[in-house]
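Chemist: predicted model, plus sequence, below.
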Amino acid sequence: MPLRRSSSALALLGLTAAAALNAVPTTASAHGRSHDTAFKRLATFPAYLNSAIDDAAAAEISTVTEDGRTVVYTDSPGKRLGFVDITNPGKPSPAGTLAVGGEPISVAHLGHLLLAGVNTRESFTNPSGKLVVVDDRNRKVVREIDLGGQPDSVAVAPNPRKPRFEQLLPTAAGPEGVVAVPSRGLVIVSSETDDPDNNLRGAVNI
C-alpha cells in the first residue's frame, strides 16, 4: 500500500505590528516613515506528525491555549483534536491528540477550557452534535453537551460571563436530496457562572 502524506499543515505566523493588513494608511506611513506590518511565516507543522505519515490527518480550525504554549486544532478525518507545542514558535513539535467521539468542526478556548463543536451525525437525514469541553491542563473531557443538531462553529462571547454560542446546520430537501443547510440559528450554551442544571438554554433565529 503506497504511503500517503496529508497536505494539511498548520502555518505559524508572527505579527510584527498591529496594523497587519495595511487596510488604512497610518500617520507614520503618511509622513514617509515605514513599518514592517506584514505577517511572517515562522514555521509549518504537517498534521501527520501527530499521527503517522500514511494517516489522512488534517489541520483545520485552531486556537491557542491560555498560556500561549500550545496550538489546538481540529482534525475532522481523525475525529480528534491535535496539539502542537509552540514553546519555541520557530520549531513547533507534536504534542499528541485527543479523540472526541465524532468529527470536530470548530474549537475555541475560555480560560483553561477547550470548547469543541463535534458532528456526530450518522446520516444527512439524522443530524446530531455535541459540545465537548476539555481541560487543557490535563486534556480530560470534563463535560459533553448534546446540541440537538449538527454544529457548524464555536465562538466565545467577548465577556466570559456571557453564554457561548453554537451554530447548527439543520437539513432540508434539495435537488440532490436531503442536505445540510445553514439555518443562521444559534444554540446558547450556559457558562460555568450560570445555572449548572440549565446547560442548554435554547435556540435563537437570526
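Modeler: Right, received. Where do you want to start? These numbers come from a predicted model, not from an experiment. Numbering: from 1, shown residues only.
Chemist: please make it C-alpha for all contacts and neighbour counts, starting now.
Modeler: OK.
Chemist: please identify the helix or strand for Leu10.
Modeler: Using DSSP states H and E, the element containing Leu10 is strand 9-15.
Chemist: what do you get for Ser29?
Modeler: Secondary structure assigned from DSSP H and E places Ser29 in helix 27-30.
Chemist: I'd like the next helix or strand past that helix.
Modeler: Counting by DSSP H and E, the next helix or strand C-terminal to helix 27-30 is strand 39-46.
Chemist: what's that following strand packed up against?
Modeler: Applying 3 or more CA pairs under 8 Å, 6 or more residues apart in numbering; DSSP states H and E, one finds that strand 39-46 contacts strand 9-15.
Chemist: in the helix holding Ser29, what's buried?
Modeler: Applying a neighbour-count criterion of 16 or more other CA atoms under 10 Å, one finds nothing buried in helix 27-30.
Chemist: and the strand holding Leu10 with strand 39-46, angle?
Modeler: In terms of direction (axes from the mean of the first three to the mean of the last three CA atoms, to 10 degrees), strand 9-15 departs from strand 39-46 by 160 degrees.
Chemist: adding another structure so you can compare the two:
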Amino acid sequence: MFCYDHNTLIIMKFIFNTVKDQLEPVVTNSKGEYEINVDLQWSGTITPTKQGYTFSPPYYNFSNITEQQNMQNFIGNYSHSLWTFDVSNYKHQGMITAIVKDDNENLIQSEKDILAAFVNNECRGVSSPSPVSDGKRFFLQVWSNENSENMYFKFFDSTNNKIYNRVLPDVHFIPDLEYGTILSPAVLKVKQPYHIPDANNDGKVDIIDAVDVLKYITNFQ
C-alpha cells in the first residue's frame, strides 16, 4: 500500500494514525510503502497525516478484518503557504527526520512551526512536526535535480511569529538521502541573528562599527 503525491505520482512519506485499540502511528518507508499488522477481526480507521497536505481519500474505515487488505492507497496534495515549491520540477528526493532546538537546548515543536530546506533561496521542502511515540519529529522531504548539493534551512517559530534564517547544520544532499531516524533524529538548531551596534554613534551601522567592536573584543589599540 502506498502514498503518492497528487501531481507527480512520486511516492511520499507520511504518518498514519489508527483509531480504536490505540495502535502506534506507522511511518512509510522511503518508497512510500506502509504495512499495519492488526489482530483478527480488528476494526478501526487509518488516517494519513502530514503537515501541509490534504489526502484523497482522507481515511479508510475497516470493520472486523478477517483477511489481508491490499490497495489501500492515498494521494497527497501539497498545500503549505509560507514557503512553496513544486515537486514536479525535481527528480531526486531525500528524507530528513529531525528535531529543532534553540540555543538553550529547548525543543521547538509547536503544531504550526515550519522547517524548510533551501538551495540558493529556492525552497526544496517544508514540514511541520508530527507526533510519534516519544515526542514529535519533523519529517522533511527534500528535492533536487542534482546528485550532490548543499542545502540549508529556515525555521518559522509560530509561537513567537518569528522566522529564523540560520538553522544549523547544513545538509549535503544526495539522491535517496536518509538523514536522521525517529529513534535518532537529526538535531537542528536555530541561531539568533548577529546584531552589530552603532559603536561610534554616527547614526548608522557599517563596517567601521564592526571594526570598533572587533577592537573592543580583542583589546586592540
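Modeler: That came in fine, so what should we check first? Fair warning: this is a prediction, and the values are worked out from it, not measured in the lab.
Chemist: TM-score for this pair?
Modeler: For these two chains in superposition, a TM-score of 0.33 is obtained (TM-score structural alignment, normalised by the length of structure 1); 124 aligned residues with a CA RMSD of 5.8 Å.
Chemist: same question for the strand holding Leu10 of structure 1: list its buried residues.
Modeler: Of all the residues in strand 9-15 of structure 1, those buried under the rule 16+ other CA under 10 Å are Ala9, Leu10, Leu12.
Chemist: possible to save those residues as a markdown table with distance to Leu98 of structure 1?
Modeler: Compiled in a markdown table, those are given as follows (distance: CA to CA, whole Å):
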| residue | distance to Leu98 of structure 1 |
| --- | --- |
| Ala9 | 18 |
| Leu10 | 17 |
| Leu12 | 21 |
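Chemist: ok, now which ones touch Val134 of structure 1?
Modeler: When contacts are counted by CA atoms under 8 Å, 6 or more residues apart in numbering, Val134 of structure 1 is found next to Leu113, Leu114, Leu115, Lys140, Val141, Val142, Arg143.
Chemist: for those, which one is nearest Gln150 of structure 1?
Modeler: Distance from Gln150 of structure 1 was checked for each of those by CA to CA. The minimum falls on Leu115, at 15.0 Å.
Chemist: you'd agree that closest one is up against Leu131?
Modeler: Yes. In terms of CA atoms under 8 Å, Leu115 of structure 1 counts as a neighbour of Leu131; the distance is 6.6 Å.
Chemist: neighbours of the nearest residue to Tyr152 of structure 2 once chain neighbours are set aside, just the number please.
Modeler: Computed as CA to CA, 6 or more residues apart in numbering, the closest residue to Tyr152 of structure 2 that is not its neighbour in sequence is Asp170, at 4.6 Å. For Asp170 of structure 2, the number of neighbouring residues by other CA atoms under 10 Å comes to 14.
Chemist: swap in Asp135 of structure 1?
Modeler: 17.
Chemist: count the residues that sit near the residue lying closest to it once chain neighbours are set aside.
Modeler: Distances taken as CA to CA, 6+ apart place Leu113 nearest to Asp135 of structure 1, at 4.8 Å, with adjacent residues excluded. By the other CA under 10 Å criterion, the neighbourhood of Leu113 of structure 1 contains 20 residues.
Chemist: cool, and Lys40 of structure 1?
Modeler: Using other CA under 10 Å as the criterion, Lys40 of structure 1 is surrounded by 13 other residues.
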